[in-house]
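Undergrad: Could you look at this predicted model? Sequence included:
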Amino acid sequence: MSPAQFFKCLSDDTRLRCVTLLQKEGKLCVCELTAALALSQPKISRHLASLRQCGLLLDSRDGQWVYYQINPKLADWTAPLLKHALAAAELTEVFKADWERLQQMNNRPDTLMCC
């Protein structure tokens, strides 16, 4: 992935919000991202597909559930950028609200299969 592709993938607000939550949490189910961002499942899925197609995310299935995580095989130069993006995002009210909604979500996949 070139730097231009990397930044293009993150240039959308919804995609950046997904990636920052994934950077903080490690792995999330589509339903968790939908609840955290307070957006529709089709919108979240479309953005996750875009991030997967550019190679930034990987998906995995566990039965009927689809989980996403940041691709661990990204170029080394991407790690500090993602780390700094998360640090900056954590200071914003949008991220704080997303994080709070995620933490308050009932029936998260790790406790009860929700999606």
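TA: Cool, the structure landed.

Undergrad: C-alpha from now on. contacts and neighbour counts both.
TA: OK.

Undergrad: So for stretch 18-27, what gets flagged as buried?
TA: 18-23, 27 (16 or more other Cα atoms under 10 Å).

Undergrad: Got another one to weigh against that:
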Amino acid sequence: MDAITVLSALAEPTRLQALRLVWDGREHCVCELMQRLGATQSRMSRHMAVLKAAGLVVDRRDAQWVRYRRAQHLPRALIKLVDAALALPTARERQVA
């Protein structure tokens, strides 16, 4: 995992929102992510593939669905970077404020 790949993965709003959900450490079915983020299955799968390629999440196939969770044993600096990105308000949150 390199900084550009991770930062690029975090730069897309849907991926950042998906990571926010998965960052709790529990497993989340792609169907849950689709519903919560209003994304199609193919779109959600593409976003999760980017997060997986960046080393931020891991997946597990469960029959027809794939379940995602936060990757274990991430470097402390990377955890701090993601935590900082997740702490920033989204564009929607800034509009409401």
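TA: Ah, there it is. Because the structure is predicted, anything quoted here is derived from the model rather than measured.

Undergrad: re earlier: now, the buried residues of stretch 18-27 of structure 1 that are in helices?
TA: 18-23 (DSSP state H).

Undergrad: Just give me the closest of these to residue 57 of structure 1.
TA: Closest approach between those and residue 57 of structure 1, by Cα to Cα: residue 19, at 8.4 Å.

Undergrad: Format the buried residues of stretch 18-27 of structure 1 as JSON lines; extra columns: distance to residue 90 of structure 1.
TA: Listed next are the buried residues of stretch 18-27 of structure 1 as JSON lines, based on distance: Cα to Cα, whole Å:
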{"residue": "18", "distance to residue 90 of structure 1": "13"}
{"residue": "19", "distance to residue 90 of structure 1": "12"}
{"residue": "20", "distance to residue 90 of structure 1": "8"}
{"residue": "21", "distance to residue 90 of structure 1": "9"}
{"residue": "22", "distance to residue 90 of structure 1": "12"}
{"residue": "23", "distance to residue 90 of structure 1": "11"}
{"residue": "27", "distance to residue 90 of structure 1": "17"}
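
Undergrad: Which of those residues sits closest to residue 4 of structure 1?
TA: Out of those, the member with the shortest distance to residue 4 of structure 1 (by Cα to Cα) is residue 19, at 16.8 Å.

Undergrad: now residue 60 of structure 1: how far from residue 88 of structure 1?
TA: 28 Å (Cα to Cα, to the nearest Å).

Undergrad: Would you double-check that residue 55 of structure 1 falls in a strand?
TA: No. Per DSSP: H, G, I helix; E, B strand; the rest coil, residue 55 of structure 1 lies outside any strand segment and is coil.
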